[in-house]
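>>> Okay, here's the prediction I keep looking at, along with the sequence it came from:
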Amino acid sequence: MADTSPAPRTLAVVAAEFIGTFWLVLGGCGTAVFAAVQVAQADTLDIPVGVGYLGVAIAFGLTVVTGAYAVAHISGAHFNPAVSVGAAVAGRLPWAQVPVYLISQVIGGLVAGAVIFVVASGKDGFSATGNMAANGYGAHSPDGYSLVSALIIEIILSAIFIWVILGVTDRRAPAGFAPLGIGLTLTLIHLISIPITNTSVNPARSTAVAFFNGDGAPGQLWMFWVAPLVGAAIAGVLYGPLFGEKSRTPVPA
C-alpha cells in the first residue's frame, strides 16, 4: 500500500512545485535571455534570427503544459503563488498548505534564475544588469508603460489566468485537457503583456530573476507580488458565486 501519511505527501508536493517552477522559469526566462534576440551575419549584414516575443510566449506556455501533465496529479501543478492563493480563496486548497506551495515555488524559481545567470555569464560580454528577463514598469517596462498601466494589466490578466485554471479543473469540464487550456492561456497572456511589463502574473517568476537582473527590478518587485495576488483573490472569490463551485478533486478535510 502506498504511504499516504502527511510527511511523504508534503515532500512530494514540495518536489513537484519546486521542479515545476524551476522548469517554468528556466524554460520561459531562459528562452527570453538566450534566444529572444539573436543576430546572424550574412555578407556583413546583421540578420535577426531570435524567437522574439512570440517565441518567449510559446516557451512559457509549453513549460506549463509539460509541467502540468507531469505533476498535476501530485500537487495540482500550481508553479505560481498566485495560483495557490487563488485556489485557497476558492476553497480548492487548504490555507494551511499555502506556505508549503509558496516556499517551494519561490526557491525553485530562484534556483532556475541562478542557473540562467551562471550559463549566461559564460558568454563573452554578457552583463546580467538589465538582461535577465526581469519584470518592470516605467523606465523598466519594455515599451515604457507606467505603473498604473502595469497594475491594471497584471491584475486583470492574473484574474483571468486563475479563472481559467478554476474553470478547466472544474469537475464539469472535459477531463484531461486542463494543462492545454492553462498553457494556451499563459501563452496568450504573454502575447498581450510582454511589451507592458515583460509579463509576470507569477510572483515566483518575477522574484526568480529580479535580484540577478538588478537595474531597478528588485525595487519594483513589490508590484509583481501585489498585482497577481489581488487578481488571484478576485478570481477565487467570484468563481463559485458566478459559476457554481464544482472542484474535480474534493478539498481534503
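Good, I have the coordinates.

>>> CA only for contacts and neighbour counts going forward, please
Noted.

>>> immediately after the host helix or strand of Leu191, which helix or strand?
Here Leu191, judged by DSSP states H and E, is contained in helix 178-197. Following helix 178-197 in sequence order, the next helix or strand is helix 203-213 (DSSP H and E).

>>> Can you work out which other helices and strands pack against that following helix?
helix 6-34, helix 81-89, helix 98-120, helix 217-220, helix 223-243 (3 or more Cα pairs under 8 Å, 6 or more residues apart in numbering; DSSP states H and E).

>>> Buried residues in the third one, which are they?
Same thing as helix 98-120. For helix 98-120, burial by neighbour count (16 or more other Cα atoms under 10 Å) applies to 98, 100-117, 120.

>>> about what we covered before: among the helices and strands packed on helix 203-213, which is the most enclosed?
Most buried of these by mean neighbour count (mean count of other Cα atoms under 10 Å) is helix 81-89; its value is a mean of 26.

>>> Show residues contacting that one.
The contact list for helix 81-89 (Cα atoms under 8 Å, 6 or more residues apart in numbering) reads 78, 93-95, 98, 101-102, 105, 158, 162, 166, 201-204, 228-229, 231-237.

>>> Provide the angle between the direction of that helix and the direction of helix 203-213.
With axes from the mean of the first three to the mean of the last three Cα atoms, to 10 degrees defining the directions, helix 81-89 sits at 160 degrees from helix 203-213.

>>> how far does stretch 69-85 sit from the chain's center?
Put simply, stretch 69-85 sits 11 Å off its chain's centre (Cα atoms, centre = their mean, to the nearest Å).

>>> so what's the closest residue to Asp170 other than its chain neighbours up against?
Spatial nearest neighbour of Asp170, excluding adjacent residues (Cα to Cα, 6 or more residues apart in numbering): Ser247 at 4.7 Å. Each residue near Ser247 by Cα under 8 Å, 6+ apart is listed here: 92, 169-171.

>>> would you turn those residues into TSV with secondary structure?
Below are the contacts of Ser247 laid out as TSV (DSSP: H, G, I helix; E, B strand; the rest coil):
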residue	secondary structure
Arg92	coil
Thr169	coil
Asp170	strand
Arg171	coil
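
>>> putting a second one here so we can go through both:
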Amino acid sequence: MLGVYVSGTSGSHINPAVTFANCVLRKFPWRKWPVYAVSQLLGGMCAAAIIYGNYKSAIDVYEGGRNMRTVPGYSDTATGGIFCTYPAEFMTRTGHFFSEFIASAILMFVIFALNDEGNLGAGPFTPLALFFTIFGIGACFGWETGYAINLARDFGPRLVSYMIGYGPEVWRAGNYYFWVPIVAPFLGCTFGGWLYDMFLYVGADSPVNTPYLGLPRLIGLPVRKPHEGSQSCV
C-alpha cells in the first residue's frame, strides 16, 4: 500500500506483470516496460540486501554459523524463505503454477476495477483497497506457495540470496519452482485483466472493446473504420 502511494507519480507500477498487462490492455507504452521492469527488479534486490545486512547476525545464530545458509526443504533452520517464496512440500508443479496464475488473475481483475471510474472506482483510496486485496489473496492462496505474484518481489531477492551464499538450492528447491513466479504472474495478470475488460469494462482504450476483440490491433493489421453515418458495433 505504501509503495503504491510513494510511486504514484510514475503510475504506481511496482509489479512487472501488472505493467505488462497495462501495456497489452491499457495502451501503456511498450517502450517503457523494460525500464519499469528493470527498476522494479532492482528495487526488490536492494530491499533484500538491506534486510540481509540488518539481520545477518541473527541469521548466523539461527542457521548455526556464518557460513551456514540454507533454504526450506534442505534444513530445519532454513532462512532462505525470508527473501523469496518456496512452495509447500506437498505441492505439485501444476499446483504451483495454477495457484500463482489464479492469484495474479484476481489481482489484475481488481486493479482494473479499482481504477475504472466508469464503474465505481476507488480514487485516492485505491492503495488502501489494494492492501485488502493482496491481504485477501495471501489469506486464501498464500499458504501453498507464498503467493509470489510479483517477479520483482520474488526473483530479485532470490537472486540476491544466491549471491550472498544460499547456493544453487535457491533454484532447485520445490522441483525448480523458481520459474513459476516468473511466468505465472504475466499470464495470470493478462488473463485477469482480459476477463474484466470482456465482461465489465466499456472504455475504448481496451483492445477487447475494438473490432474482433483487438486481434487486428495486436498483430498490427489496419481496422476499417465504419462509413460516416453508420453505427459501429462497439
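Cool, the structure landed. Bear in mind that the values here come from a model prediction, so they are computed numbers and not experimental data.

>>> Send over the TM-score of the superposed chains.
Here the TM-score for the pair of chains, by TM-score structural alignment, normalised by the length of structure 2, is 0.69; 179 aligned residues with a Cα RMSD of 2.1 Å.

>>> and for the helix holding Leu191 of structure 1, what are the contacting residues?
Contacts of helix 178-197 of structure 1 (Cα under 8 Å, 6+ apart): 53-54, 56-66, 68-69, 135-137, 141-145, 149-150, 153, 157, 161, 164-165, 168-169, 198-199.

>>> Give me the buried entries from the residues you listed.
The buried subset of the contacts of helix 178-197 of structure 1 - by 16+ other Cα under 10 Å - is 53, 56-66, 68-69, 135-137, 141-142, 145, 150, 153, 157, 161, 164-165, 168-169, 198-199.

>>> Quick check: closest non-adjacent residue to the residue nearest the centre of structure 2.
The centre of structure 2 sits closest to Asn150, judged by Cα atoms, centre = their mean, with a distance of 2.9 Å. Excluding its sequence neighbours, the residue lying closest to Asn150 of structure 2 (Cα to Cα, 6+ apart) is Asn15, at 5.5 Å.

>>> now do Ile74 of structure 1
Nearest non-adjacent residue to Ile74 of structure 1, counting by Cα to Cα, 6+ apart: Val13, 6.2 Å away.

>>> which ones are touching the one you found?
Residues near Val13 of structure 1 by Cα under 8 Å, 6+ apart: 74-75, 101.

>>> That one -> structure 2?
Under the alignment (TM-score structural alignment), Val13 of structure 1 maps onto nothing in structure 2.

>>> One more: Ala87 of structure 1?
Alignment note: Ala87 of structure 1 maps to Asn22 in structure 2; criterion TM-score structural alignment.

>>> hang on, the earlier thing: mean deviation (superposed) between the helix holding Leu191 of structure 1 and structure 2, please.
Aligned to structure 2 and superposed, helix 178-197 of structure 1 gives a mean residue distance of 1.3 Å (mean Cα distance after the TM-score superposition for structure 1).

>>> and the angle for that helix with helix 223-243?
130 degrees.

>>> Just the element for Asp205 of structure 2, please.
Going by DSSP H and E, Asp205 of structure 2 is not in any helix or strand.

>>> Please apply the same query to Gly122 of structure 1.
Going by DSSP H and E, Gly122 of structure 1 is not in any helix or strand.

>>> Over to Ala40 of structure 1?
strand 39-42.

>>> what do you get for Gly144 of structure 1?
Using DSSP H and E, no helix or strand contains Gly144 of structure 1.

>>> and it, what pairs with it in structure 2?
Per TM-score structural alignment, Gly144 of structure 1 is aligned with Phe90.

>>> got the contact list for that match?
Applying Cα under 8 Å, 6+ apart, no residues contact Phe90 of structure 2.

>>> likewise Ile155 of structure 1?
Each residue near Ile155 of structure 1 by Cα under 8 Å, 6+ apart is listed here: 201, 227-232.

>>> sorry, back to before: in CSV: the helices and strands packed on helix 203-213 of structure 1, plus distance to Ile47 of structure 1.
What follows is those, written out as CSV (distance: least, Cα to Cα, whole Å):
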stretch, distance to Ile47 of structure 1
helix 6-34, 16
helix 81-89, 39
helix 98-120, 22
helix 217-220, 30
helix 223-243, 34
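
>>> of all these, which lies closest to Ala42 of structure 1?
helix 6-34 (20.7 Å; Cα to Cα).

>>> Report the inter-axis angle for the closest one versus helix 98-120.
Going by the same axes, to 10 degrees, helix 6-34 of structure 1 makes 30 degrees with helix 98-120.

>>> compared with structure 2, how much does the host helix or strand of Ile152 of structure 1 deviate?
Per DSSP H and E: Ile152 of structure 1 is located in helix 147-168. After superposition onto structure 2, helix 147-168 of structure 1 sits on average 0.7 Å from its aligned residues (mean Cα distance after the TM-score superposition for structure 1).

>>> ok, now how distant is Ala114 of structure 1 from Thr169 of structure 1?
32 Å (Cα to Cα, to the nearest Å).

>>> Report the contact partners of the aligned partner of Ala70 of structure 1 in structure 2.
Counting by TM-score structural alignment, Ala70 of structure 1 lines up with Val6 in structure 2. Val6 of structure 2 makes contact with Ser12, according to Cα under 8 Å, 6+ apart.

>>> Report the separation between Val6 of structure 2 and Phe28 of structure 2.
From Val6 of structure 2 over to Phe28 of structure 2 the distance is 20 Å, taken as Cα to Cα.
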